[in-house]
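In: I need the structure of the sequence given here:
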Amino acid sequence: MSISAVDIGQHALRRTPRIHPAWTMVAVAALALIAAGSFTTIAGLITEPLVETKGWSRTGIGAAVAVNMVLYGVVGPFAAAMMDRYGLRRVTSYALLALIASSGLTAMFTPSVFWFVLWFGLAVGVGTGSITTVFAATVANRWFYRRIGLATGLLTAAGVFGQFAMLPLLSVLLERADWRAPVLACGALATAALLGVLLLLRESPAAVGAVRYGADHGTEPADTDGRVNPFARTATAVRDARFWVLASMFALCGATTNGLMWSHFTPAAHDHGMAATTASGLLAVIGVANILGTVSAGWLSDRIEPRLLLAVFFLGRGVSLALLPVLFTSGWSPDLVAFAVVFGILDVATVPPTLTLCRRYFGVDSALTFGWISVFHQLGAGAMALTGGLIRDINGSYTPLWITAALACLIAAALGTIGSRIR
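Out: Below is the predicted model of the structure:
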């Protein structure tokens, strides 16, 4: 009788009682998130080589990136619904397969920018959109009764690690080969993640004869029916005013992070005479600090009221943004490095407490609901990316943008504190 790889993985999980299998799921899910994250920031790395070698316009390449970003936000809630209906491992595997295929097709078959939009914009957008914080929330909800904030923080940090920590390695590959090398490297990482998912990822603790971490059989909920219409469940959530409070807060969150820093920090730094390489280095510092902030926020979310955490995080972010105009110089300075560290710590730290509130308000539907809330995050990011350009064109300076963003953080802090008071 033959033994499959899945059987071997199942047996391995059952043989290690000293380490709860929930932590194995975190490790496997983290690898998938790192792989997906590596695809989300590679566009900026390969844009110039594509312009030089392919002769494509930046507008055409930008169209692919725009499709990618929209799908990254929109696909999440649908992926969460499919994970409930068809299985966590199956949906994650298909998403990683899409990333693997798209990396190969992008590198080997892109005769025109249309195909780049198709492979990199559409396929990568769907693949990465299926493996985001919604995926992290699903894994954490299914496998943890206690320490769910820490688990969420670790998984969110994994996505951030993939987005930023992989860039130096991918840059080296680009210098030593061409633009195809980093694209294929991301595909290889997705392949490793797929093997881990197929071997070790399980649908629930019951599949390995366990209960959620920190739970006992008396606290475990009854199995939910995956056949429940996800749109009906979403309709229930959107009728709750607290959904709109969290969605509005997260729209402001996206506006004051992705839409602000990744779109306008480098041009603003250029206005102060700073080289692009220096600005990129400061953004890298922000990315590294993200990991510390996210993991710490997850740990704190298990111990401190999440509404208080959100208020502190948004207030701190607002103060840092208000001070940025007077901190800008033409090069590295201790003040700018301190800003990068502080802003980085607070950047993605809002995710774990928001997920905790989603779980408190919406129970078993929290992952799906958070997926829709994340759509508003992307909408806020896009709106700020556009608004920042308009402010710069009209005013000739980015200073009003930083003040506007600081005020938005104050509003988000207020929204975060009142969520549970509204029914």
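In: okay, CA-based contacts and neighbour counts for the rest of this
Out: OK.
In: and stretch 326-339, which residues are buried?
Out: Of the residues in stretch 326-339, those with enough neighbours to count as buried (16 or more other Cα atoms under 10 Å) are Leu327, Phe328, Thr329, Leu336, Val337, Ala338, Phe339.
In: For the residues you listed, could you give me CSV that also reports distance to Lys54 and secondary structure?
Out: Output for the buried residues of stretch 326-339, formatted as CSV (distance: Cα to Cα, whole Å; DSSP: H, G, I helix; E, B strand; the rest coil):
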residue, distance to Lys54, secondary structure
Leu327, 39, helix
Phe328, 36, coil
Thr329, 36, coil
Leu336, 37, helix
Val337, 37, helix
Ala338, 40, helix
Phe339, 38, helix
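In: from these, which is closest to Ser130?
Out: Looking at the buried residues of stretch 326-339 and their distance to Ser130, the nearest is Phe339, at 32.3 Å (Cα to Cα).
In: So which bits of stretch 205-220 are buried?
Out: Pro205, Ala210, Val211, Arg212, Tyr213.
In: ditto for stretch 107-123
Out: In stretch 107-123, counting by 16+ other Cα under 10 Å, buried: Ala107, Thr110, Val113, Trp115, Phe116, Val117, Leu118, Trp119, Phe120, Gly121, Leu122, Ala123.
In: What's the separation between the fourth one and Thr132?
Out: So the one you mean is Trp115. Distance, Trp115 to Thr132, using Cα to Cα, to the nearest Å: 25 Å.
In: And for the third one?
Out: Separation of Val113 from Thr132 (Cα to Cα): 26 Å.
In: want to throw the buried residues of stretch 205-220 into a markdown table with distance to Leu195 and secondary structure?
Out: Listed next are those as a markdown table, based on distance: Cα to Cα, whole Å; three-state DSSP:
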| residue | distance to Leu195 | secondary structure |
| --- | --- | --- |
| Pro205 | 20 | helix |
| Ala210 | 23 | coil |
| Val211 | 25 | coil |
| Arg212 | 24 | coil |
| Tyr213 | 24 | strand |
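In: Please enumerate the helices of the stretch 101-250 of the chain.
Out: Listed in chain order, the helices of the stretch 101-250 of the chain (DSSP state H, counting those that start in this stretch) span 113-116, 124-130, 133-143, 148-164, 167-176, 180-200, 230-238, 241-255.
In: what's the first one packed up against?
Out: Packed against helix 113-116 by the contact rule (3 or more Cα pairs under 8 Å, 6 or more residues apart in numbering; DSSP states H and E) you find helix 58-86.
In: what does the third one give?
Out: Using 3+ Cα pairs under 8 Å, 6+ apart as the contact definition, the elements that helix 133-143 packs against are helix 21-40, helix 58-86, helix 148-164, helix 366-395.
In: To compare with the earlier structure, here is another sequence to fold:
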Amino acid sequence: MENVENERLKKSSKTYYGWIVLAITFVTLLVSAGIRSMPSILMLPLEKEFGWSRGGISGVVSVGIFLYGLVGPFSAALLLRYGIRRMMTVALVVLGASLAITPSMTALWQFQLLWGLVAGLGTGMMANVLGVTVANQWFEKRRGLVVGILTASAATGQLLFMPLLAKITADAGWRYSIYTAVAVIAVLIVVVSLWMRNHPHDLGLAPYGSDQVVPPSPFRGNLFLTPLRVLGEAAKEKTFWLLAGTFFFCGFSTNGLIGTHLIPACGDIGITTVVAAGFLALMGLFDLVGTTLSGWLTDRFDSRWLLFWYYGLRGLSLVFLPQALHMGYTEMMIFTVFYGLDWIATVPPTVKISSNVFGKTKSGMVFGWIVVAHQIGASVAAYGAGAMRDWLGSYTVPFMSAGFVCFFAALMAVRIARTTSANPTTTASV
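Out: Predicted coordinates:
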């Protein structure tokens, strides 16, 4: 039955089917990222309704961010073993169930269970590793651009979701924003089940840019032990530690800090949640441009120097942020545009370096471990910034500190050895 459906899709599509797979993956990552960022909208309403502290709510976000990253390497193995479509469907069902129960919670530990644990694991299955796997399976050429587009979808989720959900929360209450997200997930489950495909070979196609129709390499090994073994091999390379280190600071300065705390920081000085969500949405718009452009640049220029400039410019914007918050809307708009262009532009060059050093077969799992470092940094920032806000009464120190660690990350990036092809000692079959 599935073979008949595959033939129908192949014949009915006038464009290369990989672009349809790209579009479905883009929307899935977009929705997942939008939902992952919802706690920043919920923070003030939950604080008001239940009396939970800023630090306590930040702790839930911190755990969710950490698990979101930790599941990445194992997600790469699961995607290779069971297929992209099946694992996307399972992850969406788990995430939808977690959200559907959330409006009934009454205690902080329940919020921790639903959003820290279950939602963290569910969205982790639909993180950057998914985008890297799709790009590697379906595209031989334009891979940097494809990774850039799929990476940009993470911030674009804020573009479509944050203002809408913030408006619903302000007008009808936070529970109705949850119901809206559940409805979107239900539609997406149907789309993925009907039209997503695992590999071009399923439709008798070659990867884009290639003329060879070959089946996917079968995953061999233990789903739990193989990612750990890949980590052990990658850890022998200096490049892995430099990429993981820069990505730690990347997470520290993006979703852990700005994604979690910009709305509460704006609320501290009287900027409404809807307006603050608008700033994040605008960042998502400019990130779509910036990260897609970064993918294009990655296909053409030295990834190490791209990372140097990305981290350095991000550092400048974060050092400027405390002043922008108190100066007015014009200055905040300048920060929003400048920072948004650089939000996660670091992913395409990081993925390219990882693929060159560790090979196409292992790059998904290796990049998954690099993302773990990213999410550890984000987790530290999510909790640390909330705790420092409770202690110091403002976000000035966390924002300034993040700016300076970005300068350090820029220096780390230029220490990465220049590579042009996969290291033959690390590309053996998994």
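In: about what we covered before: return the most buried member of the helices of the stretch 101-250 of structure 1.
Out: helix 124-130 (a mean of 30; mean count of other Cα atoms under 10 Å).
In: what stretch of structure 2 lies opposite that helix in the alignment?
Out: Mapping helix 124-130 of structure 1 onto structure 2 (TM-score structural alignment) gives residues 119-125.
In: what comes into contact with the matching stretch?
Out: The contact list for stretch 119-125 of structure 2, computed with Cα atoms under 8 Å, 6 or more residues apart in numbering, reads 32-33, 36, 63-72, 75, 87-88, 91-92, 94-95, 98-99.
In: Map Leu173 of structure 1 onto structure 2.
Out: That one, Leu173 of structure 1, aligns with Ile168 by TM-score structural alignment.
In: For that match, give me its contacts.
Out: By Cα under 8 Å, 6+ apart, the residues touching Ile168 of structure 2 are Trp174, Tyr176, Ser177.
In: Likewise for Val366 of structure 2?
Out: Val366 of structure 2 neighbours (Cα under 8 Å, 6+ apart): Pro73, Val230, Leu231, Ala234, Ser354, Phe358.
In: which one is the fourth one nearest to, not counting chain neighbours?
Out: Which is Ala234 of structure 2. Phe240 (6.1 Å; Cα to Cα, 6 or more residues apart in numbering).
In: what does the one you found align to in structure 1?
Out: By TM-score structural alignment, Phe240 of structure 2 lines up with Phe243.
In: Same check on Asp302 of structure 2?
Out: In structure 1, Asp302 of structure 2 lands on Glu305 (TM-score structural alignment).
In: any idea how far that match lies from Ser420 of structure 1?
Out: As defined by Cα to Cα, Glu305 of structure 1 lies at a distance of 11 Å from Ser420 of structure 1.
In: when you align them, which residue in structure 2 goes with Gly76 of structure 1?
Out: Gly76 of structure 1 maps onto Gly72 in structure 2, by TM-score structural alignment.
In: Please read the previous query as pertaining to Ser420 of structure 1.
Out: Aligning on TM-score structural alignment places Ser420 of structure 1 opposite Ala417 in structure 2.
In: again, but for Thr110 of structure 1
Out: Using TM-score structural alignment, Thr110 of structure 1 lines up with Met105 in structure 2.
In: Contact partners for its match?
Out: Phe111.
In: got it, and the one 10 residues further on?
Out: Counting by Cα under 8 Å, 6+ apart, Trp115 of structure 2 makes contact with Val60, Val61, Gly64, Ser98.
In: please redo it, this time with the cut-off set to 10 Å
Out: 36, 38-39, 60-61, 63-65, 95, 98-99, 102, 109, 121-122 (Cα atoms under 10 Å, 6 or more residues apart in numbering).
In: got it, and Arg85 of structure 2?
Out: Counting by Cα under 10 Å, 6+ apart, Arg85 of structure 2 touches Val21, Thr25, Leu79, Val192, Ser193, Leu194, Trp195, Met196, Arg197, Asn198, His199.
In: So of those residues, which two are at opposite extremes in space?
Out: Farthest-apart pair in these is Leu79 and Leu194; separation 17.6 Å (Cα to Cα).
In: Is it correct that Leu30 of structure 2 is in contact with Met162?
Out: No: counting by Cα atoms under 10 Å, Leu30 of structure 2 stays clear of Met162, with 11.5 Å between them.
In: okay, and the common contacts of those two?
Out: Thr156.
In: what angle do the host helix or strand of Asn3 of structure 2 and helix 174-195 make?
Out: Assigned by DSSP states H and E, Asn3 of structure 2 belongs to helix 2-12. Angle, helix 2-12 of structure 2 to helix 174-195, by axes from the mean of the first three to the mean of the last three Cα atoms, to 10 degrees: 90 degrees.
In: Give me the contacts around helix 2-12 of structure 2.
Out: Tyr16, Tyr17, Leu194, Trp195, Arg197, Pro200, Asp202, Leu203, Gly204, Leu205.
In: excluding its backbone neighbours, what's nearest the last one?
Out: Once its chain neighbours are removed from consideration, Leu205 of structure 2 has its nearest residue in Val213; the separation is 5.7 Å (Cα to Cα, 6+ apart).
In: what residues are up against the one you found?
Out: Pro200, His201, Asp202, Leu203, Gly204, Leu205, Ala206, Pro207.
In: returning to that earlier point: closest to Ser248 of structure 1 among the buried residues of stretch 326-339 of structure 1?
Out: Lowest distance from Ser248 of structure 1 to these (Cα to Cα) belongs to Phe339, with 25.8 Å.
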